[in-house]
Structure formats: structure tokens, C-alpha cells
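In: below is the sequence, then the predicted model.
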Amino acid sequence: MIHIEFIEYDASHSDDFVFDIPEGHDCWLLLLTQTPAIFLVDGDYREYPSNCAILYRPKQKIYYRACAEKYANDWIRFYTDETYVTTTPIRCGVPFMIRDPLYCHKIYQLLVTEHVFNNNFKDITIDNLLRILFNKLLESYNYKAVSPLFKNLNELKLEIYHNPNIEWTVSKMADKLNISVGYLEDIYKSAFGVSCMDDVINSRINLAKKYLVYDNYTIAEIVTLCGYRNMEHFFRQFKKITGLTPNQFRKSPYQLYKKEENPNKINNI
């Protein structure tokens, strides 16, 4: 069972903000920082960067303060007897970097919504959202080699998938992050398990599949829209990833079924 006492996202404070609760709360406290902050950890005051998470168990001493022009975070205080919280391997009272802060922030927004509105399945939804949040935090906690540039890498990955038609090169991507080509290739593969150029290819093929299924563009038009300058190159990469040619993909029974299920389709009445 989960019972939320208080929850807030985008909480913001001035540069003199200090949160000092020597006896701790009666409940659990989970913070996600959006700015750098100083935490008391093992008797020492240590500065941590933005996009860290820290979990406090009930009755645990709490101390943190701003160390920049402002302090901002998402936070939740809650009671629970769920084992995914009470037996979590996350070390309480010690901040750690979050691999995907935007994803976790969105979960906080959803939790706030569910907490405010008295929906029929409110308790179940809150429990499921908190489980997802803890899963995402565990992914970060167990990922020992998180790069300080992960936020920048995540933004780069999102930009690649939002704009696959751009003429991406490793040099152009490295320049955006102001790092060397070799370093970008190493940390991108380490962070996402795929090279940055393979991600470019995947983003282009994903877009091509969407156009093939839901639009009436010609193959030649799709080649250009997906950022290819050579039709042969596009066909080769599409076949390698999907196992089909673009024409076969467009005509396959599964894709025809998907077209019929397209929610954007307008039927003539």
C-alpha cells in the first residue's frame, strides 16, 4: 500500500534555502534535484550536481541546502509497506546520478495529478507509477559508469529521433557537445548500447516505416524526407533492418492491417 502525504514537482527556492530535519520524517522522502545542491552524507557536506536522486527512510536525518542562485527539485513524502521500497538496494541518504531525469520528472507530474484527483483507480495507479519510478531509479543506481554528459547525450538522442532527416555526422554531433569524436562514440555506446550513427539509421528507418504505412508518399519522396541522398543506400539499410524492401513492407498483410487500424484515418460516410 502507498499513501502519499505530500508531493510536488518543480519546487523552487532561493539561494539561502536549507532543509534540516535532524530526526527525519515519519515517512519516506524521495527527491530528484534539478539544480546542484549540498547534502550531508556520512557526516560530510558534499556538493552534488543537478539531476540526482536521494531516498531517505523514515526517521533518517535529513540535511541539504542550495549551493547556486536557486534550488529546485521534485519531491514526494509517502508511507508504504511495499517491499520494492522497504527492501530496495538503493542506499538511503546518498545521492546518485539519474540517467533519464526528464522521464522521472514526467512520472512525478503524473503522480501529482493522480494525488490531486480522486479517480476510481487512484491507489492502483499511484502504486504502479511509483513502481515505474523506482525501476528507473534502480537502472541509474546500478549503472556505475554514468557519464556527467548523460543529460546532453539524452538531448542529442531525442534530437536525432525528432529530426532524422538532418545530415547527421559524428563530427557534427561531437561539435554540439563540444567533445572529441572518439569520446562521443565511446560514451554514446556506453550509455545507450548502440553507436550514434546506428541510432541515426534507426531513426530514419523508423520514420520511413511510418511514411510507408500511414502516408501516400512515393518511395523517392520518402528517401528524401528521411535524410537519404541515395536511394540504393536507403534500400540497403531498410532491407537490413526490416528484412523487407520498402515496397514489400508497404504491401505486407500486417502493415495493411495497421493501416486499417490507423486512428487518424477518416472514412467517407
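Out: Received it, and whenever you're ready, just let me know what you need. Bear in mind the structure is a predicted one, so any value in this text is a computation, not a measurement.
In: hey, let's count contacts and neighbours off CA atoms from now on
Out: OK.
In: okay, buried residues for the lengthiest strand in the chain please.
Out: As assigned by DSSP state E, the longest strand anywhere in the chain is strand 2-14. Neighbour-count burial for strand 2-14, counted by 16 or more other CA atoms under 10 Å, picks out 4, 7, 9, 10.
In: which residues are in contact with stretch 242-255?
Out: The contact list for stretch 242-255 (CA atoms under 8 Å, 6 or more residues apart in numbering) reads 209, 212, 213, 219, 235, 238, 239, 256.
In: contact partners for the fourth one?
Out: Yep, that's residue 219 we're talking about. Contacts for residue 219 were tallied using CA under 8 Å, 6+ apart; they are residue 246.
In: how about the strands in the stretch 1-150 of the chain?
Out: Secondary structure of the stretch 1-150 of the chain (DSSP state E, counting those that start in this stretch): strands at 2-14, 18-21, 28-33, 37-41, 44-48, 52-56, 62-66, 70-80, 96-97.
In: which one of the contacts of stretch 242-255 sits closest to residue 61?
Out: residue 209 (53.3 Å; CA to CA).
In: I'd like the distance between the closest one and residue 158.
Out: Distance of residue 209 to residue 158, given as CA to CA, to the nearest Å: 18 Å.
In: another one to put next to it:
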Amino acid sequence: MYEVYYGGISKVHPTGFMMSRPNGAGHYVILLIRSGGTYNIAGCEKIVPPGSAVILDPKVPYSYSNPKGQYIDDWLHFTFEGENLISKKLLPLNTFFQISDIEDPATLLGQVLFEMSYTKNADIQRDNIDCLMNVLMNHLYSAYTMQDDPRYKNPFYPQFQALRLSMQGGNFDDISMARKAESMSISVSYFQHLYKDFFGISYQKDVIDMRIEYAKRMVKSTDNKIELIAKLCGYSNEIHFYRQFKEITGMTPKQYKELNS
């Protein structure tokens, strides 16, 4: 169970700001570092780049600032009882690590603060905060364990993840590789290379597989006409849809529905 005390989102500290806690904060502290800065933790000084995170021990002395200008971060003070990734020593304390997309944990942190301020039912508030904190910790643990993965360090990885997640949800309205590459300001060949490198499959084959997987769910669970299902899966030609469906599943949509009804 987590007890959350206070926090902030995208807090901008002016040039010359320094946070110094020689006796620690008295709580665990999550810092999502947006601007970068110079940190001193228990006498060890370190220059930390933007897009980093750290969880500080309640008793560790620390200070930080950004000598180059404004210091910007998201932060949360909390304690906990029971077992979690920190108590299991899977998520280390006082250790900086990189986060591919800082907005993911920042969104969760912000939702925790929202629950603190605006959920009036105490039981619901406690349950929601516990759930959100567990998800936040899992996100931080994932970032910590993946920080040395070359994909995770690539600035295009979050965009490709978002694209693939969108298609997995059945969004096939505009999946032209040329337009996707243009939206990222990269060449089509580099787009193809990155996609295969990130996911181990070519963009073209992945699109076909996801279209047919989505079509299988629609055929199995709805009474929509095949013409509509083909359109929802991004096919402008119903005959082309039939051919690809049978090529991948080994049966026609009608046969698939009868087999799975």
C-alpha cells in the first residue's frame, strides 16, 4: 500500500535554483528529469542528461541544480508498506536511468496527483492510487531494465510503438509507408529498416498480419457483412481481402466464421 504526500508536474525552477536536503527527504522521491542537471547523492556528484529518472531513498542526502539554466522535473514524495519492486530490490534506489519517453510515467504520476486532489471517496482514492503507483513502478522498472537496449535509445522508437499500437487496435485508415515516413521526416528506406529492426518483421508483412488478425475477430464476433469488414481493415478491394484472408488462414471468411461460431 502506498501513501502519497505531494508532487508536481513539469515544474520549472528558475536559473540558479538549487534543491538541497542534507538529511534526505524523509520520504521516497521519484524524480523525472526533463532539463538535465547536476546531482550530488551521498557525496557522489553526477551530471544527469534530460530524460532521466531516479528514486531516492528517504534518508539519502542529496542536492541538485541545473547550472546551465532552468531546472525542470516531475516529482513525487511517497512511502509504502508491503512488497513491491523497491522492497524486492528489483528497482534500485539512488540510481539514475534513461527513459525513452518520459511522458508515459509523467502521465501516471499526474494521475496519482489528480486522485489525491479530486477523488473524494477515501476507499476509492486509496485503491486508485495503489493501482496507479504499481503501474508507475512497473513502467520505471521496464525503463530501467531496457535502458541498454539499442531500440530503447533510438528517438524514433516511441513513434513506431505508437504506430504499431494504433494498427493493432484496428486503425488502418492511413497506413501508407511513404506518408508515415514523411511524417517522421525520414526516408522510406530508413523507415523500413527501423521497423524491421524494432519489431523483427517488415512493415508490409506486419500490416497484412494485423489486418487479417483484426478481420478474424470481426468475422468471428460480429454479423457485419464481409464488404464492411474488408473496408474496416483498410481494403478498398473486397476480392483482394478474400485472397489475403484465405492465404493466411487457409479458409474463406465464411468458412472461418462457421468453424468458430
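Out: Done, it's in. These figures come from a predicted structure and were not determined experimentally.
In: let me see the TM-score of these two.
Out: Here the TM-score for the pair of chains, by TM-score structural alignment, normalised by the length of the second structure, is 0.73; 250 aligned residues with a CA RMSD of 3.6 Å.
In: one step back: just checking, what packs against the longest strand of the first structure?
Out: strand 70-80, helix 101-116, helix 122-141 (3 or more CA pairs under 8 Å, 6 or more residues apart in numbering; DSSP states H and E).
In: residue 225 of the first structure: which of these is closest?
Out: In terms of CA to CA, the element of these nearest to residue 225 of the first structure is helix 101-116, at 28.4 Å.
In: tell me which residues are up against the closest one.
Out: With contacts defined as CA under 8 Å, 6+ apart, helix 101-116 of the first structure is touched by 4, 7-9, 32, 51, 74, 122, 125-126, 129-130, 133, 136, 151.
In: pull out the buried positions in it.
Out: Neighbour-count burial for helix 101-116 of the first structure, counted by 16+ other CA under 10 Å, picks out 101, 104, 105, 107, 108, 109, 110, 111, 112, 114, 115.
In: related to what we said a few turns ago, compare residue 209 and residue 158 of the first structure (neighbour count), which wins?
Out: residue 209 (18 against 13; other CA atoms under 10 Å).
In: before we move on, which element is that one in?
Out: Element membership for residue 209 of the first structure (DSSP states H and E) is helix 196-214.
In: buried ones in that helix?
Out: 196-197, 199-209, 211-214.
In: mind checking what helix or strand follows it in sequence?
Out: Per DSSP H and E, the first helix or strand lying C-terminal to helix 196-214 of the first structure is helix 219-225.
In: how close does residue 248 of the second structure get to residue 256 of the second structure?
Out: For residue 248 of the second structure relative to residue 256 of the second structure (CA to CA), the value is 12 Å.
In: which one's more surrounded, the two?
Out: Between residue 248 of the second structure and residue 256, residue 256 has the larger neighbour count (other CA under 10 Å), namely 17 against 13.
In: so that one, which state does it fall into?
Out: Per DSSP: H, G, I helix; E, B strand; the rest coil, the secondary structure class of residue 256 of the second structure is helix.
In: now do residue 154 of the first structure
Out: helix.
In: would you mind measuring from the aligned residue in the second structure for it to residue 213 of the second structure?
Out: In the second structure, residue 154 of the first structure lines up with residue 161, judged by TM-score structural alignment. From residue 161 of the second structure over to residue 213 of the second structure the distance is 18 Å, taken as CA to CA.
In: ok, now residue 202 of the second structure?
Out: The gap separating residue 202 of the second structure from residue 213 of the second structure is 16 Å, by CA to CA.
In: please apply the same query to residue 75 of the second structure.
Out: Distance of residue 75 of the second structure to residue 213 of the second structure, given as CA to CA: 41 Å.
In: next one: residue 104 of the second structure
Out: 27 Å.
In: what's the nearest residue to residue 220 of the first structure if we skip its chain neighbours?
Out: Excluding the flanking residues, the one nearest residue 220 of the first structure by CA to CA, 6 or more residues apart in numbering is residue 231, at 7.2 Å.
In: corresponding residue for that neighbour in the second structure?
Out: The alignment partner of residue 231 of the first structure in the second structure, by TM-score structural alignment, is residue 238.
In: please apply the same query to residue 164 of the first structure.
Out: Applying TM-score structural alignment, one finds that residue 164 of the first structure aligns to residue 172 in the second structure.
In: quick one: which helix or strand includes that match?
Out: Applying DSSP H and E, one finds residue 172 of the second structure in no helix or strand.
In: state the distance from it to residue 231 of the second structure.
Out: Here the criterion is CA to CA. By it, residue 172 of the second structure lies 9 Å from residue 231 of the second structure.
In: check residue 116 of the second structure too.
Out: Separation of residue 116 of the second structure from residue 231 of the second structure (CA to CA): 44 Å.
In: now do residue 198 of the second structure
Out: For residue 198 of the second structure, the distance to residue 231 of the second structure - CA to CA - is 28 Å.
In: same thing with residue 98 of the second structure?
Out: Distance of residue 98 of the second structure to residue 231 of the second structure, given as CA to CA: 41 Å.
In: same deal with residue 1 of the second structure?
Out: 47 Å.
In: repeat that for residue 225 of the second structure.
Out: Residue 225 of the second structure sits 10 Å away from residue 231 of the second structure, going by CA to CA.
In: before we move on, what about residue 210 of the second structure?
Out: According to CA to CA, residue 210 of the second structure and residue 231 of the second structure sit 14 Å apart.
In: residue 26 of the second structure now?
Out: Going from residue 26 of the second structure to residue 231 of the second structure by CA to CA gives 58 Å.
In: from residue 32 of the second structure, how far out is the most centrally placed residue in the second structure?
Out: What sits nearest the mean C-alpha location of the second structure, by CA atoms, centre = their mean, is residue 104, with 4.5 Å. According to CA to CA, residue 104 of the second structure and residue 32 of the second structure sit 11 Å apart.
In: residues contacting the counterpart of residue 132 of the first structure in the second structure?
Out: Under the alignment defined by TM-score structural alignment, residue 132 of the first structure corresponds to residue 135 in the second structure. Counting by CA under 8 Å, 6+ apart, residue 135 of the second structure makes contact with residue 108.
In: let's see it at 7 Å
Out: By CA atoms under 7 Å, 6 or more residues apart in numbering, the contact set of residue 135 of the second structure is empty.
In: out of the contacts of helix 101-116 of the first structure, which are buried?
Out: Neighbour counting with 16+ other CA under 10 Å marks 4, 7, 9, 32, 51, 74, 122, 125-126, 129-130, 133, 136, 151 as buried within the contacts of helix 101-116 of the first structure.
In: dump those to a markdown table, plus distance to residue 86 of the first structure.
Out: Shown next, in a markdown table, are those (distance: CA to CA, whole Å):
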| residue | distance to residue 86 of the first structure |
| --- | --- |
| 4 | 15 |
| 7 | 19 |
| 9 | 23 |
| 32 | 19 |
| 51 | 23 |
| 74 | 21 |
| 122 | 22 |
| 125 | 19 |
| 126 | 17 |
| 129 | 16 |
| 130 | 13 |
| 133 | 15 |
| 136 | 16 |
| 151 | 29 |
